[in-house]
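Asks: The sequence and its predicted three-dimensional model are supplied below.
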Amino acid sequence: MKILALDISASPGVAVIEIKRNRPKLLYVDSVKTDTKFSDSQRYSYIEAFAIKAIHEYGPFDAVVREKYTGTSRSKRAKQLVYGAWAAIDMALGKYGYSIDEKDEIVASAIKKAVSGKGTADKEEVADGVRRILGEDIEFKSDDASDAVAVALTYALLNGLIKEESENGR
């Protein structure tokens, strides 16, 4: 099974994991930082191209998932940027016949709890949990990259596709 996972912001992260024999393998992880010197339309085009590259090079996928965006405690401008990035990624997914159902969106606290053991984990605790589950000492380009992997692993854990390392004997 191959999962495409997205952590969407104005600087989104993308991850692809493959699951064989209940074990996750990270195939791809990256993030892109958009620059405020460019217009919003240019930033969104860049995000769309970034998503298309991952979808084109690593598809097809059995599942496409993302962190659920709630927009709480953010400025109007921050929300606008996230919604624009969200739409750009949806356009990229649509070009390859993918869409994301609400059931394939996972709230941040569930992601944090699944990979770190606590729903209030900080970014470094999430990255450490991802490393522990994968059994690899990965250096992530950004928090968005590690968060995207966390989304994929959470989906796999919640759907019984993988088990925690203690249960796998790793």
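Replies: Thanks, I have the structure now.
Asks: CA only for contacts and neighbour counts going forward, please
Replies: Noted.
Asks: Show me the strands in the chain, by range?
Replies: Under the criterion DSSP state E, strands of the chain are mapped to 2-7, 13-20, 23-31, 63-67, 105-106.
Asks: Tell me how many other residues surround the closest residue to residue 49 other than its chain neighbours.
Replies: For residue 49, ignoring the flanking residues on the chain, the nearest one in space by Cα to Cα, 6 or more residues apart in numbering is residue 92 at 7.4 Å. Look at residue 92: counted by other Cα atoms under 10 Å, it has 24 neighbours.
Asks: Below is an additional structure, to be compared with the one above:
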Amino acid sequence: MGKYLYGLDLSLSCTGVTIYDLEEKEFVYIGSLNTEKVKKKKDLYHNALKLKDIHDWLKGLKEKFPPQIVTIERGFSRFNTATQTIYRVHGIVNLLFHDVNQIYYPPKTVKEAIYKGDATKAQVQKIIKNNFVYIEFENEDESDSFAVALTYLIKNDLIKFEKPIVEKKKRKTKEAKKGRAKLEDF
């Protein structure tokens, strides 16, 4: 078994990967594979070529950095065709890492571990950069993969991470919303 934690943000167009060394306690790889450059060919299915590129790239990373655990941002169903396509990528990854413990985190869980459940990707990325000033991301896929790996590390107390305090908004009473004053206010 390996000694690395993987954080994956899967996509058919650009997959992000973050790898953390569990023994040395450091991030050793942050990268992404953009498959938009894959050209259509007459005799091969376009998406199959992208899937093969993703498979081959991840297989190389797996050989170089043998994983002990793989964390994956769980997909969501928004547009049926896009959802079906992305789950093909999940299938490739599930097969490739069949011998490794795989943990799926919903996007809201990832955001909540780092800041708050309804945070934007930009807010999460800013908090990560504030805590890890030496980290650079080339795209959102890389920062999303980092956030997924970080979620595992936080939830398992494997890293020191100070979550920012979220200030709660003051709620107005129904009377205040309607412009009515209470008797106690006089």
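Replies: Good, I have the coordinates. From a predicted model like this one, the values you see are computed outputs, not experimental measurements.
Asks: TM-score, when you put one on top of the other?
Replies: Once superposed, the chains reach a TM-score of 0.80 (TM-score structural alignment, normalised by the length of the first structure), with 154 aligned residues with a Cα RMSD of 2.1 Å.
Asks: picking up where we left off before, what's the match for the residue nearest to residue 49 of the first structure in the second structure?
Replies: Using TM-score structural alignment, the equivalent of residue 92 of the first structure in the second structure is residue 96.
Asks: So the residue nearest to residue 49 of the first structure is in contact with residue 46, correct?
Replies: No: contact criterion Cα atoms under 8 Å: residue 92 of the first structure and residue 46 do not qualify, at 10.9 Å.
Asks: quick one: residue 113 of the second structure and residue 100 of the second structure, what's the gap?
Replies: For residue 113 of the second structure, the distance to residue 100 of the second structure equals 23 Å [Cα to Cα, to the nearest Å].
Asks: now do residue 115 of the second structure
Replies: To residue 100 of the second structure, residue 115 of the second structure is 28 Å away according to Cα to Cα.
Asks: again with residue 114 of the second structure
Replies: 25 Å.
Asks: between the two, who's got more neighbours?
Replies: Taking other Cα under 10 Å, residue 114 of the second structure and residue 100 do not tie; residue 114 has more neighbours (23 against 16).
Asks: residues touching that one, list them.
Replies: 124, 127, 128, 147, 150, 151, 163 (Cα atoms under 8 Å, 6 or more residues apart in numbering).
Asks: quick one: what's aligned to the fifth one in the first structure?
Replies: To tie it back to what came earlier, the one meant is residue 150 of the second structure. When the first structure is aligned by TM-score structural alignment, residue 150 of the second structure is paired with residue 153.
Asks: And the longest helix along the second structure, what's buried?
Replies: Longest helix in the second structure by number of residues, with DSSP state H as the criterion: helix 46-64. Across helix 46-64 of the second structure, burial judged by 16 or more other Cα atoms under 10 Å covers 47, 49, 50, 51, 53, 54, 55, 58, 59, 61, 62.
Asks: Likewise for stretch 14-27 of the first structure?
Replies: 14, 15, 16, 17, 18, 19, 22, 23, 24, 25, 26.
Asks: Touching, the last one and residue 17? I think so.
Replies: I take that to be residue 26 of the first structure. Yes: counting by Cα under 8 Å, residue 26 of the first structure touches residue 17, with 4.5 Å between them.
Asks: what is in contact with these two at once?
Replies: residue 149.
Asks: how close does the spatially closest residue to residue 89 of the first structure that is not a sequence neighbour get to residue 137 of the first structure?
Replies: Sequence neighbours aside, residue 48 is the residue nearest to residue 89 of the first structure in space, at 5.3 Å (criterion: Cα to Cα, 6+ apart). The gap separating residue 48 of the first structure from residue 137 of the first structure is 29 Å, by Cα to Cα.
Asks: before we move on, back to that, take the buried residues of stretch 14-27 of the first structure and write them to JSON lines, including distance to residue 143 of the first structure.
Replies: What follows is these, written out as JSON lines (distance: Cα to Cα, whole Å):
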{"residue": "14", "distance to residue 143 of the first structure": "11"}
{"residue": "15", "distance to residue 143 of the first structure": "12"}
{"residue": "16", "distance to residue 143 of the first structure": "16"}
{"residue": "17", "distance to residue 143 of the first structure": "17"}
{"residue": "18", "distance to residue 143 of the first structure": "21"}
{"residue": "19", "distance to residue 143 of the first structure": "23"}
{"residue": "22", "distance to residue 143 of the first structure": "26"}
{"residue": "23", "distance to residue 143 of the first structure": "23"}
{"residue": "24", "distance to residue 143 of the first structure": "20"}
{"residue": "25", "distance to residue 143 of the first structure": "19"}
{"residue": "26", "distance to residue 143 of the first structure": "16"}
